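In: structure here, sequence nowhere to be found:
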């Protein structure tokens, strides 16, 4: 078993996540969660027991009303600290993950989308809204989109480094393409 100081364990966690090519946001989130855990518990990460970790999780779930996905992030970060930073067996620390609530997404109707598009007088903004909606782009995917990612001949949009650092292709709607010649290449 490796031993480190509190800050050293956090630094090793950061390096491990970066080495595994986790996204910048995930690295920051996991390090922030483990830093907060160490600060609140007043204990170095390597000395935390399973029951202390569970007590902490229970406390923050009850007091702050943390979502199941945030609790899962805590568990995932704690698992990496225990197994990859401290070299322990996960079976000794294994924690059941909370059930996620299953909610249906709010999807705008065609009429609502048409109203949203038509209310906007700016052609560029209209094209952006239409592209995001018709191609199913996430906010960051839209922000990182470049003109050469739009292939009007093949009616495709290339999404580079989307969620999970994954590249993908999505459809380019003919109606979106007709709105503006800016998308044509």
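Out: Alright, I've got the coordinates. Note that the structure is predicted; figures quoted are calculated from it, not measured.
In: contacts and neighbour counts: CA atoms only from here.
Out: Noted.
In: and the helices in the protein?
Out: 6-19, 24-41, 50-64, 68-80, 110-119, 123-135, 139-143, 174-179 (DSSP state H).
In: got the buried residues for the last one?
Out: Taking 16 or more other CA atoms under 10 Å as the neighbour-count basis, helix 174-179 is seen to contain the buried residues 176-177.
In: closest one to residue 99 among the helices of the chain?
Out: Closest approach to residue 99 among the helices of the chain is made by helix 68-80 (6.7 Å; CA to CA).
In: tell me the gap between that closest one and the middle of its chain.
Out: 13 Å (CA atoms, centre = their mean, to the nearest Å).
In: report how many residues lie close to residue 135.
Out: 19 (other CA atoms under 10 Å).
In: included below, for side-by-side comparison, is a second structure:
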């Protein structure tokens, strides 16, 4: 490891970034250096500009990928090197307003029942039942479950924040049965060897179950979180409460779940019945 990379890693750790984000940011600077075959601290402003043009016009990276490069490289120059790069202030990927992929309640059940290994099926069940991010779900410990109050403690979620989320009695009973049969001997609810199950392993299991179920949607494990929030909206829970459960910083993020849901669409069609009956060809 070069001295620069070591210093950037330490700066990211001191700033409180997660190991995953740290790896991603360091990798952006590594790709930048490899592109020019030179140490990144020797690059000019114009070369940095050309690199982002390359990412956009030649590699055609997505908005989210460009944003990771922007954040990683900006951190390296402004925090580690203490060097201001004006060009980075104009690199702003155009926002993409996409609705999340959502599974119906029946589709969620269809997918989950095709997961054979108990540890993966229970992990996916709790991720859906509590609206968790995959990173939050796989790291759950037995001490995070408050069965008396029907709550689950999510530790160090996005932004390093802890939060409590409701744990319904039915998934709680499923979790207790699972733990009695499979979970003992580890502090983690979903253990794998001496640690917890890996996110990529859980994604692989989910994709296989999705394919077997015949549900034709581009869903991932994170889709379970989107589906949970959408189903809460369908059942009339206010958006402010959903924001707190999901751990969003801004209500703007949560508002994406006010898209057309199945029940809203059904009510619209009822309203349209009278309006459209008299239409003729």
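Out: Received, thanks. Note that the structure is predicted; figures quoted are calculated from it, not measured.
In: want to throw the helices of the first structure into CSV with distance to residue 88 of the first structure?
Out: Converted to CSV, those look like this (distance: least, CA to CA, whole Å):
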stretch, distance to residue 88 of the first structure
helix 6-19, 13
helix 24-41, 17
helix 50-64, 12
helix 68-80, 9
helix 110-119, 52
helix 123-135, 44
helix 139-143, 36
helix 174-179, 53
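In: which one of the ones you listed lies closest to residue 155 of the first structure?
Out: Among these, if distance is taken as CA to CA, the winner is helix 174-179, at 7.5 Å.
In: show me what that closest one is in contact with.
Out: 123, 127, 130-131, 134, 152, 155, 183-184 (CA atoms under 8 Å, 6 or more residues apart in numbering).
In: redo that, cut-off 6 Å
Out: Residues outside helix 174-179 of the first structure that contact it (CA atoms under 6 Å, 6 or more residues apart in numbering) are residue 130.
In: that helix against the second structure, how far on average?
Out: Following superposition, helix 174-179 of the first structure is found to deviate from the second structure by 2.7 Å on average (mean CA distance after the TM-score superposition for the first structure).
In: next one: stretch 30-37 of the first structure
Out: With mean CA distance after the TM-score superposition for the first structure, stretch 30-37 of the first structure averages 1.0 Å from its match.
In: which bit of the second structure covers that stretch?
Out: Mapping stretch 30-37 of the first structure onto the second structure (TM-score structural alignment) gives residues 25-32.
In: which of the residues in that stretch are buried?
Out: For stretch 25-32 of the second structure, by 16+ other CA under 10 Å, it's 25-30, 32.
In: with stretch 229-244 of the second structure instead?
Out: Result for stretch 229-244 of the second structure [16+ other CA under 10 Å]: buried residues 229-231, 233-234, 239, 242-244.
In: in the first structure, what range does that stretch match?
Out: Using TM-score structural alignment, stretch 229-244 of the second structure pairs with nothing in the first structure.
In: residue 159 of the first structure: which of the helices of the first structure is closest?
Out: The closest of the helices of the first structure to residue 159 of the first structure is helix 139-143. By CA to CA, the value is 6.4 Å.
In: picking up where we left off before, check what contacts the match of stretch 30-37 of the first structure and list those residues.
Out: Residues beyond stretch 25-32 of the second structure that count as contacts (CA under 6 Å, 6+ apart) turn out to be 69, 72-73.
In: what is the nearest of these to residue 192 of the second structure?
Out: Checking these against residue 192 of the second structure with CA to CA, the nearest one is residue 72 at 31.2 Å.
In: please name the residues that touch the closest one.
Out: Contacts of residue 72 of the second structure (CA under 6 Å, 6+ apart): 25, 28.
In: that one matches what in the first structure?
Out: That one, residue 72 of the second structure, aligns with residue 77 by TM-score structural alignment.
In: related to what we said a few turns ago, which of the helices of the first structure sits closest to residue 102 of the first structure?
Out: Among those, helix 68-80 comes nearest to residue 102 of the first structure, with 10.9 Å by CA to CA.
In: report the mean deviation for the closest one after fitting onto the second structure.
Out: Per aligned residue, helix 68-80 of the first structure averages 1.5 Å (mean CA distance after the TM-score superposition for the first structure).
In: buried residues in that helix, which are they?
Out: Buried, per 16+ other CA under 10 Å, within helix 68-80 of the first structure: 71-75, 77-80.
In: would you mind giving those residues as a markdown table with distance to residue 93 of the first structure added?
Out: Shown next, in a markdown table, are the buried residues of helix 68-80 of the first structure (distance: CA to CA, whole Å):
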| residue | distance to residue 93 of the first structure |
| --- | --- |
| 71 | 15 |
| 72 | 14 |
| 73 | 15 |
| 74 | 13 |
| 75 | 10 |
| 77 | 12 |
| 78 | 9 |
| 79 | 8 |
| 80 | 11 |
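In: Provide the aligned range in the second structure for stretch 168-175 of the first structure.
Out: Counting by TM-score structural alignment, stretch 168-175 of the first structure pairs with residues 163-170 of the second structure.
In: give me the buried positions along the matching stretch.
Out: So for stretch 163-170 of the second structure, counting by 16+ other CA under 10 Å, buried means 163-165, 167-168.
In: how about stretch 102-121 of the first structure?
Out: Buried positions in stretch 102-121 of the first structure, judged by neighbour count with 16+ other CA under 10 Å: residue 117.
In: mind checking how far that stretch is from the chain centre?
Out: Its chain's average C-alpha position is 24 Å from that of stretch 102-121 of the first structure, according to CA atoms, centre = their mean.
In: residues touching the residue nearest to residue 168 of the first structure when sequence neighbours are not counted, list them.
Out: Ranked by CA to CA, 6 or more residues apart in numbering and with sequence neighbours excluded, the top spatial neighbour of residue 168 of the first structure is residue 159, at 5.2 Å. For residue 159 of the first structure, the contacting residues are 167-169, by CA under 6 Å, 6+ apart.
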